[in-house]
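K.L.:
Below are the sequence and a predicted model; questions follow.
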Amino acid sequence: EEEDIRSLPLPSELKSRLLGAGLCLVRHCLLTPPAELAARLGQPLDQCRRMQLTVRDALARCTNDGGGGCGGFRLPDTAETLLLDVARSRAVPSMSASVDRLLQGGLSLCQLTELAGSAGSGKTQLCMQLCASVQLPAALGGLQGGAVYLDTEGSFSPRRQAQIASGLLLHCRRLADRMRQRRLPPGDDDDGNGVEGGGDGGDGPLTKEHLKALNEVSSLTVEQVMSNIYYFRCLSHVQLCAFAHESLERFLVGHPHVRLIVLDSIASPFRYEFDNAGQRNRQLAELAALLTRLAVSCRLAVLCTNQMTTRFGLTDAADSRVEPALGPSWCHVCNIRLVIERLEGGGGGGGCEDQRRRMRVLKHPAVRAGSSAVFQVCAVGVRDAFQDDVS
């Protein structure tokens, strides 16, 4: 059975335009070369490419195979399509310009990211910051989406989450006031901790999109931010896997605005509850495959925190090193791997030495391994520690 274009959740204007050109089936729209589609619709080539991507997204939303198939029809991916997907993808901002620069804009959508660190390194603090900042309007660097928080360690603090949300809204309102006074677009503010970062800027007109975003932020409340974070407590690997495989996808279908899934942490239920390493690795691989599929099909970011463990040398204790837990079977399934550590004393100034953290890249498709950025965890959440702190 072939999928009719009218069955997809598309804007009525787009449906009418496609049907008027005789493109009644999904495959007709998606397999027609963009140049031919532009000629049939009388539209610019770039607009037709974006139109095909919109149809692809809508089709992926109504399927369960993660590959965009429907009724046995599987969408082909071309290098051009993938490049356009990357170019138009946004990321979840961290509220630290240095971290966002390091990660090429923030926490990547359609990717499974591991965030490893020792106890007290700030993993949960960063997770809660991302749950708040993902809700910012697009014009201010956010995704205007919700977040799902899967807590396996009981480390989530609603009081702290509200404090971070309050700090984010206060920062954005101050930024909005400066933008109105100076009439600058968001990226041109001189605050190093701006939503999208940025340096010095001159005068410039505010667009309708910017004005709308400013009004949205001004009216946003802590309660609204908190109500967009969906919390699930998972006490064991059995509960976690059952929820992930049986309920998570259904929940996302009912909440299509979700743009972030946080699993804090992946290590807690899998590190100590298994005697059989093979069984543990199979369940880990199945869970990772599910989360990756949901990240791609729902166009959201997935962040899994991990603990650190000591790996002893075979012959010499000096060869021992601290590394993320769960071994190579887990690390190979993550698209992006990050480690954060607490920095003790020295530099920074302003009394923030004990709050400073370093994020280091272990694996990233677009960033050199070993690259790092310094940020701080303070009362209002994650912020830059000082200027020019990307190395």
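P.N.:
Happy to help now that I have it.
K.L.:
Please make it C-alpha for all contacts and neighbour counts, starting now.
P.N.:
Fine.
K.L.:
What residues of stretch 287-307 count as buried?
P.N.:
287-288, 290-307 (16 or more other CA atoms under 10 Å).
K.L.:
repeat for stretch 166-182
P.N.:
Buried, per 16+ other CA under 10 Å, within stretch 166-182: 166-169, 171-173, 175-176, 179-180, 182.
K.L.:
Export these as TSV, with columns for distance to Tyr231.
P.N.:
Shown next, in TSV, are these (distance: CA to CA, whole Å):
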residue	distance to Tyr231
Ser166	19
Gly167	20
Leu168	20
Leu169	21
His171	25
Cys172	25
Arg173	27
Leu175	29
Ala176	30
Met179	34
Arg180	36
Arg182	39
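K.L.:
Next up, the contacts around the residue nearest to the spatial centre of the chain.
P.N.:
Nearest to the geometric centre of the chain sits Ala301, at 3.2 Å (CA atoms, centre = their mean). Shown in contact with Ala301 (CA atoms under 8 Å, 6 or more residues apart in numbering): 91-92, 107-113, 259-261, 295.
K.L.:
got another, please set it beside the one above:
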Amino acid sequence: MPRLDSPGLFSLTPKILADFAAEGILSVEDFLLAHNPNLDESRTEARKQAVVDILGYIDRQSCGFRTSARMLQEIEARGERYLPTGCESLDKLLEGGLREGTVTELVGGSSSGKTQVCMQVAASVAYRCRAMVGFVDTCHSFSATRLSHMLGGLVGGRDAVQRRVGAADEIGDAMKSIMHYSIFDIFPMLSFLNQLHTTLSVQVQSMEEKVMRLLIVDCASSVISPILGGIPGHALMVSMGIILKKLALENHLAVLITNHTVGGEGGHPKPALGETWKAMPSVRLLLARDFSSNLCHATVMKHTSMACNRHAAFQITRTGLRPVF
């Protein structure tokens, strides 16, 4: 934590700093642990101003953290918005789809369907919402051909006349709305995410008609796992998680990420990246696939507003995900 004599806190004169030091308060962390607003009521105006400035400094450094009251006001002002996944059973499980402003994580083993779900969601948002989609590919999993087939399945759901006329143009327009990025290392990833945050902030402020509403990272663990094992690697992992949450919250963006599984107790698979990463997504779904029937199951492992262990089923077909009820 910063010291109290950090640049910019001009009200902290040598005398005020000496008073704080006498109370064992040398850093912002010490202040947070020791501060009781009632204790400052009888202090001098200089002391009161110093406390106000420290609290303001903490607020500026809090990276967009909000009180629950402020968050509720913002939600009521803009309304809860959900992006359709393109699969009815998944939308029903998530009570509407991917919620903007949050991070959703898909956890599963190899070939469990994580990438298929990501591409179906990308196709659905680009076509149905007419919005921009960012698709960050970290393991060569993205397929433009597969994406076009899924878009064809969505366009094919309309009436016969519309299917015959203009379908190819609609697919082409949706494909142009999905921006593909290949990133295979944590440092380019952090650089990209920071630059994207700056770009999206400008778009939101300028009220551009077509902005990015969905960011997909497939797969987060591919760039994080190689650098784990020490304090620097852990710090980089936390940095990536924090900026993903900040991107979602401050730009009203739905973020969808994928994560591998590793062996857990009793041989049962568990999400990779450990307990610290568990705090990053607001929603975590576990995907499992039965290859004999090609049936996939999605189970809620974590959700901020619903009970865990709820299930949804779907099949992976040539033209997308087919819900199973």
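P.N.:
Arrived safely, thanks for sending. Everything numeric in this text was worked out from a predicted model, so none of it was measured.
K.L.:
Just give the TM-score of the two.
P.N.:
TM-score of the superposed chains, computed with TM-score structural alignment, normalised by the length of the second structure, equals 0.72; 259 aligned residues with a CA RMSD of 2.9 Å.
K.L.:
need the helices for the second structure, in chain order.
P.N.:
Secondary structure of the second structure (DSSP state H): helices at 14-22, 28-34, 45-60, 68-78, 88-93, 114-128, 144-155, 160-164, 167-176, 186-206, 220-224, 231-251, 274-278.
K.L.:
Out of those helices, which is the most enclosed?
P.N.:
Mean neighbours per residue, mean count of other CA atoms under 10 Å, is largest over the helices of the second structure for helix 114-128, with a mean of 24.
K.L.:
Can you find the partner of Glu249 of the first structure in the second structure?
P.N.:
Taking TM-score structural alignment, the alignment pairs Glu249 of the first structure with His197 from the second structure.
K.L.:
again, but for Gly146 of the first structure
P.N.:
Aligned counterpart of Gly146 of the first structure in the second structure: Met132 (TM-score structural alignment).
K.L.:
do you know how far the nearest residue to its match once chain neighbours are set aside is from Ser177 of the second structure?
P.N.:
Excluding the flanking residues, the one nearest Met132 of the second structure by CA to CA, 6 or more residues apart in numbering is Met212, at 4.2 Å. In this structure, Met212 of the second structure and Ser177 of the second structure are 9 Å apart, going by CA to CA, to the nearest Å.
K.L.:
Common neighbours of those two, please.
P.N.:
Contact criterion CA under 8 Å, 6+ apart; residues shared by Met212 of the second structure and Ser177: 131-133.
K.L.:
contacting residues for Ala165 of the first structure?
P.N.:
Counting by CA under 8 Å, 6+ apart, Ala165 of the first structure touches 129, 132, 222, 225-226, 380.
K.L.:
Specify which member of the residues you listed is nearest to Cys334 of the first structure.
P.N.:
For these, the minimum distance to Cys334 of the first structure (CA to CA) is 21.4 Å, reached by Gln129.
K.L.:
so who does the closest one touch?
P.N.:
Applying CA under 8 Å, 6+ apart, the residues near Gln129 of the first structure are 94-95, 161, 164-165, 381-382.
K.L.:
now for it: what does it line up with in the second structure?
P.N.:
Aligned partner of Gln129 of the first structure by TM-score structural alignment: Gln120.
K.L.:
Then Pro328 of the first structure?
P.N.:
Match for Pro328 of the first structure (TM-score structural alignment): Glu275.
K.L.:
Return the distance of its match relative to Lys48 of the second structure.
P.N.:
40 Å.
K.L.:
Kindly report the same for Arg66 of the second structure.
P.N.:
24 Å.
K.L.:
same check, this time on Val136 of the second structure
P.N.:
The value you get for Val136 of the second structure to Lys48 of the second structure, if CA to CA is used, is 48 Å.
K.L.:
Ok, Phe325 of the second structure next?
P.N.:
Distance from Phe325 of the second structure to Lys48 of the second structure, by CA to CA: 62 Å.
K.L.:
try Thr261 of the second structure
P.N.:
For Thr261 of the second structure relative to Lys48 of the second structure (CA to CA), the value is 52 Å.
K.L.:
In contact with Pro269 of the first structure, which residues?
P.N.:
Contacts of Pro269 of the first structure (CA under 8 Å, 6+ apart): 152, 235-237.
K.L.:
Would you write a PyMOL line that selects the buried entries of these?
P.N.:
Buried members of the contacts of Pro269 of the first structure, defined by 16+ other CA under 10 Å, are picked up in PyMOL with:
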select buried, resi 152+237
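K.L.:
which among the contacts of Pro269 of the first structure gets closest to Gly370 of the first structure?
P.N.:
Set against Gly370 of the first structure, the nearest of the contacts of Pro269 of the first structure by CA to CA is Thr152 (29.0 Å).
K.L.:
Skip the chain neighbours and tell me the closest residue to the closest one.
P.N.:
Cys234 (4.9 Å).
K.L.:
neighbours of whichever residue in the second structure pairs up with the one you found, just the number please.
P.N.:
Under the alignment (TM-score structural alignment), Cys234 of the first structure pairs with Ile183 in the second structure. If you count neighbours by other CA atoms under 10 Å, Ile183 of the second structure ends up with 19.
K.L.:
now Gln104 of the first structure
P.N.:
14.
K.L.:
Contact partners for it?
P.N.:
Contact partners of Gln104 of the first structure, counting by CA under 8 Å, 6+ apart, are 366-367.
K.L.:
List the contacts of Arg383 of the first structure.
P.N.:
Arg383 of the first structure makes contact with 94-97, 193, 375-377, according to CA under 8 Å, 6+ apart.
K.L.:
swap the cut-off to 7 Å and go again
P.N.:
If a contact means CA atoms under 7 Å, 6 or more residues apart in numbering, then Arg383 of the first structure has 95-96, 193, 375-377 as its contacts.
K.L.:
With Val148 of the first structure instead?
P.N.:
Counting by CA under 7 Å, 6+ apart, the residues that Val148 of the first structure touches are 229-231, 260-262.
K.L.:
about what we covered before: format the helices of the second structure as a markdown table; extra columns: distance to Met301 of the second structure.
P.N.:
Listed next are the helices of the second structure as a markdown table, based on distance: least, CA to CA, whole Å:
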| stretch | distance to Met301 of the second structure |
| --- | --- |
| helix 14-22 | 45 |
| helix 28-34 | 33 |
| helix 45-60 | 32 |
| helix 68-78 | 24 |
| helix 88-93 | 12 |
| helix 114-128 | 15 |
| helix 144-155 | 27 |
| helix 160-164 | 39 |
| helix 167-176 | 32 |
| helix 186-206 | 26 |
| helix 220-224 | 18 |
| helix 231-251 | 18 |
| helix 274-278 | 10 |
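K.L.:
which one of these lies closest to Leu286 of the second structure?
P.N.:
That would be helix 114-128 among these, by CA to CA, at 9.4 Å.
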